[in-house]
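Sequence below, structure please.
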Amino acid sequence: MAQIAYILLCHKDPEAIIKQAERLTATGDYISIHFDASAKAEHFQMIQSALASNPNVAFAHKRIKCGWGEWSLVQATLYAVETAVSSFPRATHFYMVSGDCMVIKSSEYIHDFLDDNDVDFIESFDFFESDWIKTGMKGERLIYRHWFNERTQKWRFYTSFNLQRRFGLTREIPSDIQVMIGSQWWCLRRQTIEAVLHFTQQRRDVMRFFRSTWIPDETFFQTIVRHLVPAKDIRTRTLTFLMFTDYGMPLTFYNDHYDLLLSQDYLFARKISPEALELKERLGRLYAEEGAQFQISAEGPSLFKFLTSRGRVGKRFASRFWETESTLGRDRELMILVCKKWHVAKRMLTSIQQETGIPAIAYLFNEESTPLPDLGGIQATLEKRTRHRRALMRMLFDYYDTNRLVICLDPSNMDLMQDFFDDRSVTRMLEVQCEFTDDYLTGHATRIGLAGDQTPRETLERLLPTIRRDILNESDRIRDAGFENVRWMRESEDTADQVSALMAFLSVSEDVATRIAKTDHLFAD
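Below you'll find the model as predicted:
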């Protein structure tokens, strides 16, 4: 059975470190702690005293001061790993954690998982070919030497870097090494850890190289493990669940994230807020539970993005100078059919085309697969269509040789609606308001990645009211915008009211509007 030695790097909050060590060793596992040498001495003494009687706790044989982006983080990890290997001969796995990490599965589940998966878990993507690094330095991390801390010695860091670049003082990457990159939160088997430690003693050239790279905690273990272990024995993923905000900062989890965390396909999560005492207590109890069952749905990233983006209303694409004064044409009439249920709008659009002969295009700003004529490439992607929306619409009017055109928009496209209503052409809108059952909203959440087949019912019950409110808020924003020439057609109202709305929207006779309103299965899901 798997026996885990946790490798803990920490620098603050001694009370939390003590509790974490006690939790992780309560079911027979081990922990090796490196507490930053730059932290308060009394805090380290507090941790040592509290855990002195616990035989499953060890402290790194050497403590050093650590800095972000420095080799010191890797060196501190190696000190803790060396101590764990010598102190805990029965440990079969070594799992890297921080003071901000918490288990999100039971000890029983974690051990069964590791027993069933005899592999190493570590993110290791090709440094140069992957897009793991989104912004900033890339190759410069490796080919130049970095001796100073970028955050605390900014002037020295960039002066040294700029001088090396000016004089071409680059260096070669060790020829037999393929540099890899990934998250520092790994779980490695004992034979892999022992091979890594042996490698550090034998390959001084590689050690010298990594000691002066920038942010080596994202490349050192990732590279060495991939160099030593066959690809078939590596899972290129981390077992620690973490997400990042829009600003590139690690997302912090709080008390109300408990159910979300348990449903993720991970064993740990980071970062847990120091104030989330209830969450820590619940997760701590969970770790010792026997027979706990977990429904894995793994919708965390998309759910978080959805929930945190509510209320952010604004223009995604600013107008280009050549479009500011452009117009669709004073004599042209653009009719916008707005509906959250796209299949309903598409059925109505087909009827409009058949009954009126007006050219109609469904959701051209929402679905890249919408059939469009070749307009010289401006129609190629959603981004191009949205950025050049007025130019695109003028070209469509010209292509169809018409002064009347119907398009579909999702209710969320407020920036597009505002832009078209600001135009000197005549713009009309019909919002088709549908009924939304819980079953439909559940299917909608699944289609857009907010839920999955295994999402717990409790999570859905909290999610569905949020989705329903979001749909209502989109309609409210349209009404609050005060657009002229807007009509509403509701699924729940009488046919006579629906016909009246269609007559005003399309400027058609009552007979034509009636046939459109009575489209077969118009509102069916």
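
going forward, measure contacts between C-alpha atoms and count neighbours the same way
Noted.

list the buried ones in the helix or strand containing residue 86?
Using DSSP states H and E, residue 86 sits in helix 72-87. Neighbour counts over helix 72-87 (16 or more other CA atoms under 10 Å) mark 72-85, 87 as buried.

what's the answer for stretch 268-282, then?
In stretch 268-282, counting by 16+ other CA under 10 Å, buried: 268-273, 279-280.

And these, which two are furthest apart?
268 and 273 (14.1 Å; CA to CA).

remind me, longest helix of this protein?
The helix that spans the most residues within the chain, counting by DSSP state H, is helix 457-480.

Tell me the helices and strands packed up against it.
Packing partners of helix 457-480 (3 or more CA pairs under 8 Å, 6 or more residues apart in numbering; DSSP states H and E): helix 438-447.

between the helix it packs on and helix 457-480, how many degrees?
With axes from the mean of the first three to the mean of the last three CA atoms, to 10 degrees applied, the angle from helix 438-447 to helix 457-480 works out at 90 degrees.

In contact with residue 12, which residues?
By CA atoms under 8 Å, 6 or more residues apart in numbering, the contact set of residue 12 is 39, 43, 99.

Next step: those restricted to helices.
Cross-referencing the contacts of residue 12 against helices under DSSP H gives residue 43.

Which one (most neighbours) among the contacts of residue 12?
residue 99 (23 neighbours; other CA atoms under 10 Å).

What residue, apart from its backbone neighbours, is nearest it spatially?
Of all residues not flanking residue 99 in the chain, residue 10 sits nearest, at 5.2 Å (CA to CA, 6 or more residues apart in numbering).

quick one: contacts for the one you found?
Contacts for residue 10 (CA under 8 Å, 6+ apart) come out as 17, 33-36, 98-99.

if we can go back for a sec, show me which pair in the buried residues of helix 72-87 is furthest apart.
Of all pairs drawn from the buried residues of helix 72-87, the greatest distance, 22.3 Å, lies between 72 and 87 (CA to CA).

Figure out how far the longest helix of the chain is from the centre of its chain.
Its chain's C-alpha centre and that of helix 457-480 lie 21 Å apart, by CA atoms, centre = their mean, to the nearest Å.

for stretch 92-104, same thing?
Taking CA atoms, centre = their mean, the mean C-alpha location of stretch 92-104 is offset from the chain mean by 21 Å.

And that stretch, end to end?
The straight-line separation of the ends of stretch 92-104 (CA to CA, to the nearest Å) is 21 Å.

any residues touching that stretch, and which ones?
2-12, 16-17, 20, 81, 184-190, 193, 261-262, 266-274, 280, 283-284, 286-287.

Here is a second sequence; please produce its structure as well for comparison:
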Amino acid sequence: MADIAFILLCHKDPEAIVQQAQQLTAVGDYIAIHFDASSPKEAFAFIYDALGSNPNIVFAKKRIKCGWGEWSLVRAMLHAVEAAVDAFPQATHFYMVSGDCMAIKSAHHAKALLDGDDCDYIESFDFFESDWIKTGMREERLIYRHFFNERKNKKLFYNSWWMQRKLGLEREIPADLQIMIGSQWWCLRRRTIEWILDMTKSRPDVMKFFSTTWIPDETFFQTLVRHLVPEPEIRNRTLTFLMFTDYGMPVTFYNDHYNLLLSQDFLFARKISPEAAELKDRLGLLYASGRDDFKISDEGQKLFGFLTGRGRIGSRFAPRFWEKEATLGRECELLIIVCKKWHVAKRLVGSIKHHLNIPAIDYLFNEEDTDLPNLGGIQSTLEKRTRHRRALMRMLFDYYETDRMIICLDTANLDLMQDFFLARSTTRLLELECDFTDDFLIGHAKRAGLAGELTTDETMQQLLPTIRYDVAYESDRIRDAGFINHLRVRELASPDENVRPIAEFLSVSEDVARGISRTPNLFAD
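Purely as a prediction, here's the structure:
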């Protein structure tokens, strides 16, 4: 069975470090600790006094003063790794963690996973081809030498960089290396670690290069693993669950995230809030619990995006000038049916087609496989359809040789509605107001990736009020937009009460509208 040596880099909260080390070694695993030399001596003394006698714990032989983005972080990792390799010959895997990480699975589960696949777990994407870097420096991290810390000596950092650019002092990347980038939270086999340590001794050119790159903890191990290990033996992922906000800040987990964390397909999570005492206590007991009944639903990333997105509704990139000026034509009449329950809108469209000869297209901006004619490729993906929305609709009017067309939109597509109402055509909107049961909202959460088949009832019950509010809020936003020709058909109204809005929406007689309003099981789930 796998024996894990944890490589712990830390710089604060000595009491928590002691607790973390005791929890991780309680089942026979090992830990090598590097405590930042910039931190108070008293803090390190506290940790050493508490853990120094534990045979499963070793300290880095040399402590380094670490700075964010500096080579010092990698040096600290290497010192801890060397100490672990020497002290724990039984260790089969080396797992990088920080003081903010905690196990979200048991040791039994973790070791079964590692035993089941002879591989290394490390994120490693091509530095130049991938979009892993979202903002800031890219190739400048590598081709220029960085001697100063950007956070501590901002002026010196940027002056040095600009001077090198001005003088053309770009440098070559070692010719045999493909630079990779990814998360620094890796889990590597002993053989891989030994190969890396051998390379640090045999390739001074590589060490010299990385020692003056910027943020090398995201490139050093990632590059060397890809250089040394065959592709089939690498899993391009981290076993540590972590998320970042739109602003590049790590998401912090609190007491009410326990069930969410356990349901993710990861072994550890980062960052656990220092104030989340209950969460830390529960996770602390988990690693030694022997549990292996984890239900993996793995909806964390999408769920976080959904919840945090509620605070930024309405943001949208400015349209390109040619999109803004495109029109559908004043002679065209675009009829938009809006409904969160797509099957209800499709049922209504089917009834309209039965009564009237109006081309109608279901959720073309929401469903990839919507049946569309070949329009030269503009219809091929949802991204293209949305980006060229007015051009697409103009082409559809021309293709069907009509001046009236019906489309369906989700209630979340407010930006599309606003755009079409500005498109110099006659536009009418029919909103289908539905009643939403808990069962429907649970199904919606699963379809949207906010929950999975194994999401716990407790997590789902916490999520339901937010989803219900979000659905209602989308409808309120449509009303607040003040669209002219905005009509509503309500599930709670009688078919006769719904005749008038249908007649006005379609410009038909009330007799025809009555036939449509009496569509059997129109609102049934």
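
now what about the TM-score between them?
Once superposed, chain against chain, the TM-score is 0.91 (TM-score structural alignment, normalised by the length of structure 1); 525 aligned residues with a CA RMSD of 2.6 Å.

Just the contacts of stretch 92-104 of structure 1: which are in strands?
With strands taken from DSSP state E, the overlap with the contacts of stretch 92-104 of structure 1 comprises 4-10, 187-189, 268-269.

can you list these in a markdown table and add distance to residue 446 of structure 1?
Output for these, formatted as a markdown table (distance: CA to CA, whole Å):
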| residue | distance to residue 446 of structure 1 |
| --- | --- |
| 4 | 36 |
| 5 | 38 |
| 6 | 36 |
| 7 | 37 |
| 8 | 37 |
| 9 | 38 |
| 10 | 39 |
| 187 | 31 |
| 188 | 34 |
| 189 | 36 |
| 268 | 25 |
| 269 | 23 |
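
and these, which two are the farthest apart?
Using CA to CA, the pair of those lying farthest apart is 10 and 189, separated by 22.3 Å.

I'd guessed residue 21 of structure 1 sits against residue 59; true?
No - between residue 21 of structure 1 and residue 59 there is no contact under CA atoms under 8 Å: 11.3 Å.

quick one: contacts for the spatially most central residue of structure 2?
The residue lying closest to the centre of structure 2 (CA atoms, centre = their mean) is residue 301, at 4.2 Å. Going by CA under 8 Å, 6+ apart, residue 301 of structure 2 touches residue 243.

And the next helix or strand past the helix or strand hosting it?
Here residue 301 of structure 2 sits within helix 300-309, counting by DSSP H and E. Heading C-terminal from helix 300-309 of structure 2, the first helix or strand you meet, by DSSP H and E, is helix 321-325.

correct me, but residue 385 of structure 1 touches residue 393?
No - between residue 385 of structure 1 and residue 393 there is no contact under CA under 8 Å: 9.1 Å.

Aligned against structure 2, show me the partner of the residue nearest to residue 99 of structure 1.
In structure 2, the residue equivalent to residue 10 of structure 1 is residue 10, according to TM-score structural alignment.

roughly how far apart are its match and residue 121 of structure 2?
22 Å.

now do residue 494 of structure 2
In terms of CA to CA, residue 494 of structure 2 sits 59 Å off from residue 121 of structure 2.

so who does residue 501 of structure 1 touch?
Counting by CA under 8 Å, 6+ apart, residue 501 of structure 1 makes contact with 430, 487-489.

Go through the residues you listed and flag which are in strands.
430, 487-489.

Turn these into a markdown table, columns for neighbour count and distance to residue 241 of structure 1.
Converted to a markdown table, those look like this (neighbours: other CA atoms under 10 Å; distance: CA to CA, whole Å):
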| residue | neighbour count | distance to residue 241 of structure 1 |
| --- | --- | --- |
| 430 | 21 | 44 |
| 487 | 18 | 46 |
| 488 | 17 | 44 |
| 489 | 21 | 45 |
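
Now distance to residue 498 of structure 1 too, for those, in JSON lines please.
Formatted as JSON lines, those follow (distance: CA to CA, whole Å):
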{"residue": "430", "distance to residue 498 of structure 1": "11"}
{"residue": "487", "distance to residue 498 of structure 1": "10"}
{"residue": "488", "distance to residue 498 of structure 1": "8"}
{"residue": "489", "distance to residue 498 of structure 1": "5"}
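
Residue 259 of structure 1: what secondary structure?
helix (DSSP: H, G, I helix; E, B strand; the rest coil).

related to what we said a few turns ago, ranking the ones in strands among the contacts of stretch 92-104 of structure 1 by neighbours, who comes first?
Most neighbours among these, by other CA under 10 Å: residue 5, with 31 neighbours.

any idea how far that one lies from residue 45 of structure 1?
22 Å.

which residue packs closest to residue 187 of structure 2, ignoring adjacent ones?
Take residue 187 of structure 2 and drop its neighbours on the chain: the residue closest to it by CA to CA, 6+ apart is residue 95, 4.2 Å away.

Doesn't that neighbour belong to a helix?
No - going by three-state DSSP, the assignment for residue 95 of structure 2 is strand, not a helix.

list the contacts for residue 142 of structure 1?
Taking CA under 8 Å, 6+ apart as the criterion, residue 142 of structure 1 is in contact with 173, 213-214.

Skip ahead from the host helix or strand of residue 45 of structure 1 and say which helix or strand is next.
Per DSSP H and E: residue 45 of structure 1 is located in helix 41-51. Once the chain leaves helix 41-51 of structure 1, the next helix or strand it forms, by DSSP H and E, is strand 57-59.

Now that next one on structure 2. Mean distance?
Following the fit onto structure 2, the mean deviation recorded for strand 57-59 of structure 1 is 1.7 Å by mean CA distance after the TM-score superposition for structure 1.

So which bit of structure 2 is that strand matched to?
The aligned range for strand 57-59 of structure 1 is 57-59, by TM-score structural alignment.

Tell me which stretches of the stretch 301-450 of structure 1 form helices.
321-324, 342-356, 382-387, 389-399, 414-421, 438-447 (DSSP state H, counting those that start in this stretch).

again, but for the stretch 51-200 of structure 2
Going by DSSP H, counting those that start in this stretch, the stretch 51-200 of structure 2 shows helices at 71-87, 107-115, 140-143, 154-167, 190-202.

Name the nearest of the contacts of residue 501 of structure 1 relative to residue 407 of structure 1.
residue 430 (10.6 Å).

still on that earlier bit, switch the helices of the stretch 51-200 of structure 2 over to JSON lines; also include distance to residue 459 of structure 2.
Shown next, in JSON lines, are the helices of the stretch 51-200 of structure 2 (distance: least, CA to CA, whole Å):
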{"stretch": "helix 71-87", "distance to residue 459 of structure 2": "37"}
{"stretch": "helix 107-115", "distance to residue 459 of structure 2": "22"}
{"stretch": "helix 140-143", "distance to residue 459 of structure 2": "42"}
{"stretch": "helix 154-167", "distance to residue 459 of structure 2": "44"}
{"stretch": "helix 190-202", "distance to residue 459 of structure 2": "38"}
